[in-house]
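Visitor: just to be clear, the model below is a prediction. Sequence and coordinates:
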Amino acid sequence: MVPFGDFEYFGLLLYILLPLIALGLLGVTHRAWTLVAMGLLLVLQASGSVPLRPDFHVREIYIIIGYTVFQGVVAWGLLKYKNRRVFYGAVGLCLLPLFTSKILPSVSPHSAFGFLGISYITFRSLDVLFSIQDGLIKSLAPAPYAAFLLFVPALSSGPIDRYRRFLKDWEKARDRGEFLADLDIALHRIARGFLYKFIIAALIKTYWLDAWSTGRSLGTLWIYMYAYTFYLFFDFAGYSAFAIGVGRFFGIRLPENFDRPFLSKNIRDFWNRWHISLSFWFRDHVYMRFLLAAAKGKWFTGKHTSSYLGLLLTFGIMGVWHGLSFHYVLYGFYHAGLLIFYDWFSQWNKTRKLLGESSLQIFVNRLLTFHAIAFGLLLFSGRLTPPAPPEFEKIVEKADGNEVRGIAWDRSAQKKEIKVDLYVDDAFIERKSADAFREDLRDRGLGDGKHGFRFSLPWWVRDGRPHIIEVRESANSSPLKGSPLTVEVERNDEEIRREEENLRKAREAAEALEASPQAPAPPQAPAPTTPPFRAPSPSGAK
C-alpha cells in the first residue's frame, strides 16, 4: 500500500495511532508501543512481493528486515574496527543494495530488488557511517537505530533525518502538555497535506497537467512546464506535510523539506528552500567532504576549481540517485551549471555593481529564478528527451462490460509469440496471442507494434453483479499488471432475454436431433484441455 496515497491508508493509519494518542493524553511516553505501531505501519506499507527472479518472489517486508539487519551489521562493524579502509568498505557495502536495485532491472528485465524507500533509508544508513567515522557516534543501540532507519512516516520519500537529531527526540519523554502541542502541529500539518496533495495537486493534474501531457510544440511544452512545476511541488510538499504531521504523533520532529521555494531570489537560495533535507544531506556529506579532501590533498591550484568540481560531483550524484535515465543525470548537471554560473556572476557583479537590491530587481531575480527552476523540472520530467522503450510491458489497459484490452511485450523475446489467458471469476474463458498491431505501440518503440490483445467478454458478465476479470500470461500463469480487477455492469435484460432464447432454441434443436431415429450420431467432441466452464445463470438463480 502506497503511504499517504489514498483515504483507505489514512483509515488504517488512524487505528494504529489511536493507542499512541491515548498514551499521549495520559502523559505517557511508551517507546515499546511506538515500535509496535511502527511495525504495524511497516507491514501495512510493505505488503507486496518482489520478483528476485521471474519464478521466485519474496515478500517485501522480508527484504526490508534483511536490509535493516545488513546495514546494522555494517555499522557495528565500523564501530568496532574503525579505520579509513574499513570506512570505505562500509560505505561500499551500504550502497550495494541501492546499486543492485537500480541496475538489476536493466541486467535482468524480469527481476527486481529493493522496496519503496530504499534510497532514503540508504541516506540514513550513510549518515550513521559518516557520523561514526567523524567520531560523533560512539555506540548504537538496536532499537533506536532500527527505528531511525525504518521510521515509517518518512520511509518512502523523506524528509531525510539525521541519527543524532532523531535520537534526541527518541530518548525524550513527553508530558501531556508537550503531546498536546505536538498533536496541534500534527493536525495542522495533516490538514495542509490534504489541501496540497488531494485538492490542489489533484486539480492541477486533472485539469491542467494531463490536458497538456502530449504534444511537443513550444507552446504545449511551455504550458506543461508550469503545470508540472506546480504539480510536483504541491504533491511532494503535501507528502512531506503528512510525514511531518504523523511523525509528531510518535514524538519525532522531522526536519522541514520546503520553505516557499518559488520565492527564491537566486538558485543558491532555491536549494536552501527546496527538498531541504536532501540538499543539506548532499551539502554536508558529499560537497563539503570533497572540498575538505581537495584542500588537504592540495589537488587544485585554481581558486574556484574545487568548488565548481564539487558542485558537478554533488549534483551529478544527485541526478543519478533519482534514476539512471538520461534526463535525471541532465537535471543534476543543469543545476550544477546554474550554481556555477551564479557564483561566477556574483563575483563579477561585486566589482561592476550591475545589479542591485532594489524591490524591482528582487522581483526580477525571483521571476528569472522561478523560470530557471521550472525549466529544470521540465528536464526532470523527461518530456524533452525521447523515452527509452521498456524492457517489457505486460498490462491490462482497459476492462469494461464488453472487452478487455492490453499489451504483452518483451524485448528479450520479440520473435516469440506471447499468449495470454482470460479468466472470469477464476474460471478460464479464452486464450489468445498478443499479436494485434497497434500504431501507438510501434511509435513508442515496442518492436513492430504487434503486441496488443483484445478479449470480448461473455454476455453473462453484463448481469448487474460484480465479476473478477483477470488476464494471465499463458507460459507462467502470472497476472498482467492492472489485473485482476472487478467489473460490474448494469444489467441488460434485453440482451439476457435474447441470449437465453438462443440457448433455449439450441437445446431444443439438440434434443430434436437426438430424438430423431434417422439422425446420425454427432461426432464425439475432443476432451477439453481445461476444465469445462459453466456460466452462472444470468437470472441470478443458483
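Guide: Nice, thanks for sending it over.

Visitor: CA atoms for contacts and neighbours, from now on please.
Guide: Noted.

Visitor: and the closest residue to residue 290 other than its chain neighbours, how far from residue 12?
Guide: Spatial nearest neighbour of residue 290, chain neighbours left out: residue 310 (6.2 Å); criterion: C-alpha to C-alpha, 6 or more residues apart in numbering. Taking C-alpha to C-alpha, to the nearest Å as the measure, residue 310 and residue 12 are separated by 45 Å.

Visitor: quick one, which of these two is more surrounded?
Guide: The neighbour count for residue 310 versus residue 12, taken as other C-alpha atoms under 10 Å, is higher for residue 310 (21 against 13).

Visitor: I'd like to know how far that one sits from residue 336.
Guide: Applying C-alpha to C-alpha to residue 310 and residue 336 gives a distance of 9 Å.

Visitor: residue 232 now?
Guide: 21 Å.

Visitor: those two: who's more crowded?
Guide: Higher neighbour count among residue 232 and residue 336: residue 336, with 22 against 17, using other C-alpha under 10 Å.

Visitor: for the more buried one, helix, strand, or coil?
Guide: Using DSSP: H, G, I helix; E, B strand; the rest coil, the structure places residue 336 in helix.

Visitor: residue contacts, it?
Guide: 311-312, 315-316 (C-alpha atoms under 8 Å, 6 or more residues apart in numbering).

Visitor: put this next to the first one:
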Amino acid sequence: MMIPHMIPYANPGYFLWLLVAMIPMVVLLLVKGVRWQWYQILVTCAVLYVSFGGALWQQGVALIGYVLFQTLLVYGYHKLRQQKNSSGLFYAAVCLAILPLTFVKVTPFMTGHGSIMNFLGISYLTFKSVQLIMEMRDGMVKTYHPWRYIQFLLFFPTISSGPIDRYRRFEKDLLHPPSKEDYLVYLEKGVSKLMLGLLYKFILGYFFGQVLLPVVTREALDHGFLSWGMLGYMYVYSLYLFFDFAGYSLFAISISNFMGYDTPANFNKPFLSPNIKEFWNRWHMSLSFWFRDYVYMRLMFTLLKKKVFKSRILASNVGYFALFLLMGVWHGLTWYYLLYGAYHASLICINDAWLRWKKKRSQPLPSNRWTKALGIGITFHAVCFSFLIFSGILAQLGCK
C-alpha cells in the first residue's frame, strides 16, 4: 500500500501513522528502559519519506544533499580546527554552513521563484550546524561522531517546526535512554503536551485561523489601516499565530518525549509577559536563545573587546538592532520583515532605557499586581502590533 504524502502534524492521519510507529519504542522503554537505534532510524526514514515523498521528492533530494554537505563540512572543520589560522577557518566554516540557507532566502528576491535547494526545515538544520561549529571552536564539543550528528540533524519530531535543540543535550539523550521510572514521567509529559497541542492547533488555531481570520482580513482590506477591521485582524492573527505555532511545537516535544528525549520547550505563556524582554524569553524560546547565545552575545563581546563604541549602552542598542534585523532577514527579504525586526529592537531599547530611568530614581516606583497587569497589557498590545507588521497585510493594503 502506498503511503501518502503528509505535512508533519497537519492532519489526524499523520498522527495515526506516527503513533503506530511509536508503539515498539514506547513498549521497549517501558519494559526494559532501552531504545533500539536501528528501529529509530527505520522510523526516521519512513517519516522523512512520508514528509518529503511524492510531489515533494525534490525537497527530499535537497534534504539529503544538504545533510551530506553539512556533515562533511563539520567533519572538515573538526579535523582542521587545531591549525594556526583556526580563526579564519572558523569564519569560513560558519559562512559555508549558512550558504545554502542564504541561497534559499535570496533566490526568490532575485528570480521571483523559489530555490531548488529549499526544503521544509532548512532554517532549523542550519541553526544546528552553525551551533555545533561554534561550540567546537569554544571547546565545548571536543569529539565529532558523524552518525550522531546526522541523527541530530534528522531528528524527525523537530525537523520541520523546531524546537532548536542543542547538540550536547541531544547526544546525552541519544546515548542514555531514560530509566523505566524516568520514562513514566516522560510519557506523562508527552501525553499532556499532545492533548494541549491538539487543543491549540486543531481547535483554537482552527477557530482563529480558519473561522475568524478570513472575516477580519476582508474587513481590514476593505476599510483600510485605520479601521475596526484592521484592529480585529491584528488580534485575531496574533492569537492564530500563537496557537498554531505553539501547537506544532507541543506536538514535536510530545513525540520526542514518547521516544525518550527531553526536547526543550518553545513557548511559555508569552502573552503574559510583563515586558518585551520577558516576551522574548517566552516566545519561540529555542530560537530566541539561539540568537542570544550565538549572535548577540558574541557580537557584544567583539564590540566591547575591540572598543568599537565607548558607551556600553550604545553597543548594546546596536547589538539589538543587528540581532533583530538579522531575524527579520531570516524570515524573508521584504520591507515588512525588516520593519518588524527594527520595531522589536526599538521596543527592547526603550525597555532598557525605562529600566535605567527607574533605577536612577530616588523614590522607587510602585511594583504590585496592578503595575504588573499594566505591563502585561502594554506588552501584549505592542507585540500584537508587531505581528500586524509581520503578517504582511500592510503590503497587501498598499497594493490595492
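Guide: Nice, I can see it. What you are looking at is a predicted structure, and each value in this text was computed from that prediction instead of being measured.

Visitor: and the TM-score between them?
Guide: Laid over one another, the chains give 0.92 as their TM-score (TM-score structural alignment, normalised by the length of structure 2), with 383 aligned residues with a C-alpha RMSD of 1.7 Å.

Visitor: what is the equivalent residue in structure 1 for residue 119 of structure 2?
Guide: In structure 1, residue 119 of structure 2 lines up with residue 115, judged by TM-score structural alignment.

Visitor: who's in contact with the nearest residue to that match once chain neighbours are set aside?
Guide: Spatially, and ignoring its direct neighbours in sequence, residue 115 of structure 1 is nearest to residue 60 (6.3 Å; C-alpha to C-alpha, 6+ apart). By C-alpha under 8 Å, 6+ apart, residue 60 of structure 1 lies in contact with 46-50, 114-115.

Visitor: with residue 272 of structure 2 instead?
Guide: Residue 272 of structure 2 makes contact with 279, 376, 380, according to C-alpha under 8 Å, 6+ apart.

Visitor: show me what contacts the closest residue in space to residue 265 of structure 1 that isn't next to it in sequence?
Guide: In space, and not counting its chain neighbours, residue 265 of structure 1 is closest to residue 366: 4.6 Å by C-alpha to C-alpha, 6+ apart. For residue 366 of structure 1, the contact set (C-alpha under 8 Å, 6+ apart) comprises 262-266.

Visitor: dump those residues to TSV, plus distance to residue 146 of structure 1 and secondary structure.
Guide: As requested, the contacts of residue 366 of structure 1 are exported to TSV (distance: C-alpha to C-alpha, whole Å; DSSP: H, G, I helix; E, B strand; the rest coil):
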residue	distance to residue 146 of structure 1	secondary structure
262	36	helix
263	37	helix
264	37	coil
265	40	coil
266	39	coil
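
Visitor: which of the residues you listed show up in structure 2 as well?
Guide: When the contacts of residue 366 of structure 1 are mapped onto structure 2 and checked using both residues aligned by TM-score structural alignment, their matches' C-alpha atoms under 8 Å, the preserved contacts are 262-266.

Visitor: just give me the closest of the residues you listed to residue 222 of structure 1.
Guide: residue 262 (17.2 Å; C-alpha to C-alpha).

Visitor: rewinding a little: counterpart of the residue nearest to residue 115 of structure 1 in structure 2?
Guide: Using TM-score structural alignment, residue 60 of structure 1 lines up with residue 59 in structure 2.

Visitor: how about the helices in the stretch 51-200 of structure 1?
Guide: 60-80, 84-107, 118-133, 142-149, 163-171, 176-193 (DSSP state H, counting those that start in this stretch).

Visitor: tell me the most buried of those helices?
Guide: Burial of the helices of the stretch 51-200 of structure 1 is given as mean neighbour count (mean count of other C-alpha atoms under 10 Å); helix 118-133 ranks first at a mean of 21.

Visitor: tell me what that helix is packed against?
Guide: helix 60-80, helix 84-107, helix 142-149, helix 163-171 (3 or more C-alpha pairs under 8 Å, 6 or more residues apart in numbering; DSSP states H and E).

Visitor: who are the contact partners of residue 199 of structure 2?
Guide: Residues near residue 199 of structure 2 by C-alpha under 8 Å, 6+ apart: residue 247.

Visitor: before we move on, what about residue 286 of structure 1?
Guide: 310, 314.

Visitor: which one of the helices of the stretch 51-200 of structure 1 lies closest to residue 37 of structure 1?
Guide: Closest approach to residue 37 of structure 1 among these (C-alpha to C-alpha): helix 142-149, 10.9 Å.

Visitor: ok, residue 102 of structure 1 - contacts?
Guide: Counted by C-alpha under 8 Å, 6+ apart, residue 102 of structure 1 has contacts 323-324.

Visitor: distance check, the alignment partner in structure 2 of it against residue 245 of structure 2.
Guide: For residue 102 of structure 1, the aligned position in structure 2 is occupied by residue 105, per TM-score structural alignment. Relative to residue 245 of structure 2, residue 105 of structure 2 is positioned 21 Å away (criterion: C-alpha to C-alpha).

Visitor: same deal with residue 143 of structure 2?
Guide: Distance from residue 143 of structure 2 to residue 245 of structure 2, by C-alpha to C-alpha: 34 Å.

Visitor: neighbour-wise, which of these two wins?
Guide: Neighbours per residue, other C-alpha under 10 Å: of residue 143 of structure 2 and residue 245, the larger number sits with residue 245, 21 against 10.

Visitor: translate the more buried one into the numbering of structure 1.
Guide: In structure 1, the residue paired with residue 245 of structure 2 according to TM-score structural alignment is residue 236.

Visitor: wasn't its match part of a helix?
Guide: Yes - with three-state DSSP as the criterion, residue 236 of structure 1 is part of a helix.

Visitor: give me the number of residues near the nearest residue to it once chain neighbours are set aside?
Guide: Distance criterion C-alpha to C-alpha, 6+ apart; nearest residue to residue 236 of structure 1, sequence neighbours excluded, is residue 197 at 7.6 Å. For residue 197 of structure 1, the count of nearby residues is 26 (other C-alpha under 10 Å).

Visitor: over to residue 392 of structure 2?
Guide: Neighbours of residue 392 of structure 2 using other C-alpha under 10 Å come to 15.

Visitor: for residue 81 of structure 1, same thing?
Guide: Residue 81 of structure 1: 11 neighbours (other C-alpha under 10 Å).

Visitor: one more: residue 394 of structure 1?
Guide: 21.
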